[in-house]
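**Q** Fold the following.
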Amino acid sequence: MPLEKGRAYRLAGVAAALMVTAVAIVGVRTLDRDPDGPTAAAATGTAAATTAGNAAATGTGTGTIVLNPTDDAFLQLMIPIDESALTFLEEAQTITSSPALRALAAQLAETHRTELKDMRALLAAGGTPEQNIHEGHRMPGMIFDDQLAALRTAPEADRDAQAMTLLKGHLEQCEVLATGEEAAAGSDETRAFAVRLKQRRTEQLNQLAAIG
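**A** Predicted structure coming up:
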């Protein structure tokens, strides 16, 4: 499959995933904001559906910026992706042998901490509570405990290559997600963050390629 066509298919999949997440977030948010409990929510189902539909169409936010559901979906997905990678990056600094790879892991760990802080600030500014609705799911771009365990127990001669494969998959998926958010963002602030993230991931992929 040509590279450009493959990328287009991946972006289409990302857009679909973001919208599914957005629907889930709107539903959870509607329940969280219902002051009278499930009985009242059932009695006003039509109004709740209308509210959710309006939120999906126009974006919602009680803070200083307005996030649409795609913005919410992007941030709520990227936070656990970055968190899983941060755990990996911290370990990679001690269990890999290449000085260049260790240095890159340290550099990326610092940028991931900054990204997590920035994304949580965007959610707070949009009045959106942080919710890991992907908990327990094996989402692309995440680095999982079993993968870390396999890396720890791998022969020393194989660890660098395995670590680079895990890192490459994470960086590539972040780049794709950022591209999707750049195209569909409702908030100028989240779009700007996505643009910076995509540029950063491209640079980091180039740094990784230079090592390998």
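**Q** going forward, measure contacts and count neighbours with C-alpha atoms only.
**A** Noted.
**Q** ok, and for stretch 28-43, which residues are buried?
**A** Of the residues in stretch 28-43, 30, 41 count as buried by neighbour count, 16 or more other Cα atoms under 10 Å.
**Q** ugh, wrong one, stretch 96-104
**A** For stretch 96-104, by 16+ other Cα under 10 Å, it's 96, 101-102, 104.
**Q** nearest spatial neighbour of the residue nearest the centre of the chain, skipping sequence neighbours?
**A** Nearest residue to the geometric centre of the chain (Cα atoms, centre = their mean): Met78, 1.3 Å. Nearest residue to Met78 in three dimensions, chain neighbours excluded: Cys174, at 7.5 Å (Cα to Cα, 6 or more residues apart in numbering).
**Q** Could you verify my assumption that that neighbour touches Gly141?
**A** Yes: if you go by Cα atoms under 8 Å, Cys174 and Gly141 touch, sitting 6.6 Å apart.
**Q** From the centre of the protein, point out the most distant residue.
**A** Here the chain reaches farthest from its C-alpha mean at Ala43, the gap being 35.4 Å by Cα atoms, centre = their mean.
**Q** returning to that earlier point: just the buried residues of stretch 96-104 now: which is nearest Arg7?
**A** Taking Cα to Cα as the measure, Arg7 sits nearest to Leu104 out of those, at 26.0 Å.
**Q** And this one, please, so the two structures can be compared:
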Amino acid sequence: MHSNRSTMRRFSLGAVAGAGALILLTACGGSGDAMAGHEGMSSSVPAATATATATASASTSASFNDADVMFAQMMIPHHEQAVEMAELATTRAADPEIKELASKIKAAQDPESQTMKGWLTAWGKPMPSGGMGHDMPGIMSEADMKQLEGAKGAAFDKQFAELMIAHHNGAIEMARTEQSQGANAEAKALAKVIESAQQSEIAQMQKILDRL
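**A** Presented below is the predicted three-dimensional model:
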């Protein structure tokens, strides 16, 4: 009997100790949950999900190759020249459709340039330097730009349309190269948008030339 009482006493003490440990663990777990809840009060996304999303985002951002970098480094100055040409139209163009198209080009290409600059920063790659633009498809020479700056009215409208068609064709060529050789999903998607939008604008400018 003494032996049985001793055994029961040890069992009872063990159960109490186990319960105490369980309570302690529960208390710790509750504290951790409360802290996690406190830290995540500003967001409805669970911490684990947020971490996974951030990791996936970082992975996507890091997924790029040399073609993606070249696309951004070349398209940025290409876009900037198109915006410069479009700005000339505000004071020199006579045709309302040319003015409207120029405004549309600037509104689309300015933000696209900023997006591509953001990619280069995220990828740790240099921004395009001043001399990078001369070998790009469709880029205007300094002589072309000076001639466009010196034109006004109907003469400007015709030169603008002819030069911008050539400029757009160059951008389309680079966009197609990116779509076939790039690795970054966002860069390839933008290249597709550029190709589609500029093909449409070329068709519009060709119609304008036909009636000028």
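**Q** what's the TM-score here?
**A** The TM-score (TM-score structural alignment, normalised by the length of structure 1) is 0.64; 152 aligned residues with a Cα RMSD of 2.3 Å.
**Q** sorry, back to before: tell me the counterpart of the residue nearest to the centre of structure 1 in structure 2.
**A** Mapped onto structure 2 by TM-score structural alignment, Met78 of structure 1 lines up with Met75.
**Q** Also Phe88 of structure 1?
**A** Under TM-score structural alignment, Phe88 of structure 1 pairs with Met85 in structure 2.
**Q** try Arg113 of structure 1
**A** Correspondence of Arg113 of structure 1 to structure 2, assessed by TM-score structural alignment: Asp110.
**Q** right, and its match touches Glu80 too?
**A** Yes: proximity of Asp110 of structure 2 to Glu80 meets the contact threshold set by Cα under 8 Å, at 7.2 Å.
**Q** hang on, the earlier thing: any idea which element the match of Arg113 of structure 1 lies in?
**A** Per DSSP states H and E, Asp110 of structure 2 falls inside helix 96-123.
**Q** Now do that helix: distance to the chain's middle.
**A** Computed by Cα atoms, centre = their mean, to the nearest Å, the chain-centroid distance of helix 96-123 of structure 2 equals 12 Å.
**Q** That helix vs structure 1, mean deviation?
**A** Mean deviation of helix 96-123 of structure 2 relative to structure 1 after superposition (mean Cα distance after the TM-score superposition for structure 1): 1.0 Å.
**Q** Now that helix: buried residues?
**A** For helix 96-123 of structure 2, by 16+ other Cα under 10 Å, it's 98-99, 101-103, 105-106, 109, 112-113, 115-117, 119-120.
**Q** Could you do stretch 11-22 of structure 1 as well?
**A** For stretch 11-22 of structure 1, the neighbour count (16+ other Cα under 10 Å) marks 11, 14-15, 17-19, 21-22 as buried.
**Q** still on that earlier bit, roughly how far does the residue nearest to the centre of structure 1 sit from His170 of structure 1?
**A** From Met78 of structure 1 across to His170 of structure 1, the span is 11 Å (Cα to Cα, to the nearest Å).
**Q** Ala103 of structure 1: what's it in contact with?
**A** Neighbouring residues of Ala103 of structure 1 by Cα atoms under 8 Å, 6 or more residues apart in numbering: Gln93.
**Q** Tell me the residue in structure 2 aligned with it.
**A** Under the alignment defined by TM-score structural alignment, Ala103 of structure 1 is paired with Glu100 of structure 2.
**Q** how close does that match get to Leu88 of structure 2?
**A** From Glu100 of structure 2 to Leu88 of structure 2 the distance is 12 Å (Cα to Cα).
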